[in-house]
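Colleague: Compute the structure for the input listed below.
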Amino acid sequence: MKIVVIGGTGNIGSKLVPQLAQHGHDTVAAAPTTGVNTLTGEGLTDVLAGASVVIDVSNSPSFEDSAVMRFFETSMRNLLAAEAAADVAHHVALSVVGTERLPESGYFQAKVAQEQLIEKSSIPYSIVHATQFFEFVASIADDATAGGTAWLAPVLFQPIAGDDVAQAVGRISTGSPLNGRVDVAGPERFRMDEFFRQALAARNDPREVVTDPHARYFGAELSEGTLVPGSDAILGETRYSDWPGRTAA
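Modeller: All right, here's what the predicted structure looks like:
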């Protein structure tokens, strides 16, 4: 089975492509560096020829509100049109747990728009909502930092290893389309502020973490359950304390 991974050279894509290939699938990594650009449509017709499944794990190069909306809407329309012309049987998209609960954030508004385009298309689909990746701990802390202090809310937080996300997406992509969503998350649940105190300490990061119930997360205020999955979520196996990148600078 031919599977095309849009964003196949990125954080999740670079893990997903070899996993699928090891299971005998004809897997193609598609990205601007390989001549495929969903924003312009370049290379889509050729790369999707004969594809049964398309997995979209791409992300916007800019998180500025108008740019990220333009990226997800334009690239999604181009990709879905090319998939329809190629008779693709299953579209799989990676999104974020809590997307629909964060309307204040321009990024999450754009992810909602992306998902709506998928749901309205004629192509059978599966949308995978993942919690925050372990690999994004540093960037989340940086976004929360002002004046050398990280301000974080004491809300529930259940991050997941990128490898576990890739495994879940791969399994879903080779099954029947869900025509709906599924959540994937890490095996442990924390308080966000406490998690980051421990995570930054493990990296020898001197920043103080201050608990602030009104601290913003990429522009949005969080409630207790905004970032955690439903009770039927698929759980990864990797604990943060066992993750090899935990102490990376």
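Colleague: Going by C-alpha atoms from here, please, whenever you check contacts or count neighbours.
Modeller: Will do.
Colleague: How many neighbouring residues does Ser139 have?
Modeller: Around Ser139 sit 10 other residues, with neighbours defined as other C-alpha atoms under 10 Å.
Colleague: Can you verify Val4 is assigned to a strand?
Modeller: Yes. Applying DSSP: H, G, I helix; E, B strand; the rest coil, one finds Val4 inside a strand.
Colleague: Would you do the same for the sequence below? I want to compare the two.
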Amino acid sequence: MKILVGVKRVVDYAVKVRVAQGTVELANVKQSMNPFCEIAVEEAVRLKESNIAKEVIALSIGPKQCTETLRTALAMGCDRGIHIQTDLRTDYMELQPLAIAKLFQQIVAEKEKPDLILLGKQGIDSDCGQVGPMLAGLLQCPQVTFAAKVESKDNGFLVERETDAGTESIHIQTLPAVITCDLRLNEPRYATLPNIMKAKKKPVETILAETMGIDLTPRNPVLQVMEPPPRKDGIKVADVDALIDKLRNEAKVLA
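Modeller: A predicted model of the protein is given here:
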């Protein structure tokens, strides 16, 4: 079995995002692997360690610096990487989910033909959560989103997914399939120094996005980006009656 796992480079989760000149500032900002993609990589590597998969391929779309993110995935245990290089921003400003899904589709359908595609449930920059479902639609294959547990069963996968009402289990019996990974699925490992050194020797193939014949034009132009208004200072009230009065007459949250 071959697994393809998506790896996205985003502004690090610990960085406070800044807005400058109508867009999110990326210059001199620390970027790292999307946390949900880390979970997808970890799950793919665990499936390989369980002898369910024989090869794990990491795929990333973005600028030259994405090779650093791919090397992290390789250090975690992926066998090789594919970098679709483009200077377009992947945080929804320029390269949007449908175009990303079509780039993935071409690699999946025409080049690699994996049995399973693992993706993070969403990128923490755009929070769209659309690439996985769109990719499954383009491939006309089964999908399970928000996976909290994945186990091999009857030549397929039994996936427990999270919903607003709890969890449900779905048995995927037809491959290839797309699974998007949620937080409870696993805890990603740290890349050790020996594995980081080994990752430098693993192959990473670079493909220019412009040569793939896919329309990358944004379908939803971003007109303006603004920082949220600063939160007002809190106040202290003398007693419960004063609190209720504030909530009813000023905050308008009580009838």
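Colleague: Give me the TM-score for these two chains.
Modeller: Aligned and superposed, the two chains score 0.36 in TM-score terms (TM-score structural alignment, normalised by the length of structure 1); 124 aligned residues with a C-alpha RMSD of 4.5 Å.
Colleague: Quick one: the strands in structure 2, in order.
Modeller: For structure 2, the strands defined by DSSP state E occupy 2-6, 9-11, 19-20, 23-24, 31-33, 55-62, 80-85, 116-120, 143-153, 156-163, 166-172, 177-181, 204-208.
Colleague: Then structure 1?
Modeller: Using DSSP E, the strands of structure 1 run over 2-6, 26-30, 53-56, 90-96, 125-130, 145-146, 149-152, 156-157, 180-185, 190-191, 208-211, 216-217, 220-221, 234-235.
Colleague: which helices and strands does the fifth one pack with?
Modeller: Same thing as strand 125-130 of structure 1. Of the remaining helices and strands, those touching strand 125-130 of structure 1 by 3 or more C-alpha pairs under 8 Å, 6 or more residues apart in numbering; DSSP states H and E are strand 90-96, helix 106-120, helix 162-173, strand 180-185.
Colleague: most tightly surrounded among these?
Modeller: Across these, averaging neighbours per residue (mean count of other C-alpha atoms under 10 Å) puts strand 90-96 on top, at a mean of 23.
Colleague: burial of Thr163 of structure 2, as a residue count?
Modeller: When counting by other C-alpha under 10 Å, one arrives at 11 neighbours for Thr163 of structure 2.
Colleague: who's in contact with it?
Modeller: Contacts for Thr163 of structure 2 were tallied using C-alpha atoms under 8 Å, 6 or more residues apart in numbering; they are Phe146.
Colleague: Could you measure from it over to Lys102 of structure 2?
Modeller: Distance, Thr163 of structure 2 to Lys102 of structure 2, by C-alpha to C-alpha, to the nearest Å: 27 Å.
Colleague: Next: Ala199 of structure 2.
Modeller: In this structure, Ala199 of structure 2 and Lys102 of structure 2 are 28 Å apart, going by C-alpha to C-alpha.
Colleague: Which of the two has more residues huddled nearby?
Modeller: Per other C-alpha under 10 Å, whichever of Ala199 of structure 2 and Lys102 has more neighbours is Ala199, with 23 against 20.
Colleague: wouldn't the more buried one be in contact with Leu70 here?
Modeller: No. If you go by C-alpha atoms under 8 Å, Ala199 of structure 2 and Leu70 don't touch, sitting 9.1 Å apart.
Colleague: before we move on, the earlier item: how about JSON lines for the helices and strands packed on strand 125-130 of structure 1, with distance to Glu208 of structure 1 added?
Modeller: As requested, those are arranged in JSON lines below (distance: least, C-alpha to C-alpha, whole Å):
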{"stretch": "strand 90-96", "distance to Glu208 of structure 1": "27"}
{"stretch": "helix 106-120", "distance to Glu208 of structure 1": "27"}
{"stretch": "helix 162-173", "distance to Glu208 of structure 1": "26"}
{"stretch": "strand 180-185", "distance to Glu208 of structure 1": "27"}
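Colleague: got the strands of structure 2 as JSON lines, with distance to Leu193 of structure 2 columns?
Modeller: As requested, these are exported to JSON lines (distance: least, C-alpha to C-alpha, whole Å):
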{"stretch": "strand 2-6", "distance to Leu193 of structure 2": "22"}
{"stretch": "strand 9-11", "distance to Leu193 of structure 2": "21"}
{"stretch": "strand 19-20", "distance to Leu193 of structure 2": "35"}
{"stretch": "strand 23-24", "distance to Leu193 of structure 2": "33"}
{"stretch": "strand 31-33", "distance to Leu193 of structure 2": "17"}
{"stretch": "strand 55-62", "distance to Leu193 of structure 2": "19"}
{"stretch": "strand 80-85", "distance to Leu193 of structure 2": "18"}
{"stretch": "strand 116-120", "distance to Leu193 of structure 2": "25"}
{"stretch": "strand 143-153", "distance to Leu193 of structure 2": "29"}
{"stretch": "strand 156-163", "distance to Leu193 of structure 2": "33"}
{"stretch": "strand 166-172", "distance to Leu193 of structure 2": "37"}
{"stretch": "strand 177-181", "distance to Leu193 of structure 2": "26"}
{"stretch": "strand 204-208", "distance to Leu193 of structure 2": "19"}
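Colleague: Quick check: Leu48 of structure 1 touching Ala81?
Modeller: No. Applying C-alpha under 8 Å, one finds Leu48 of structure 1 not in contact with Ala81, separated by 11.0 Å.
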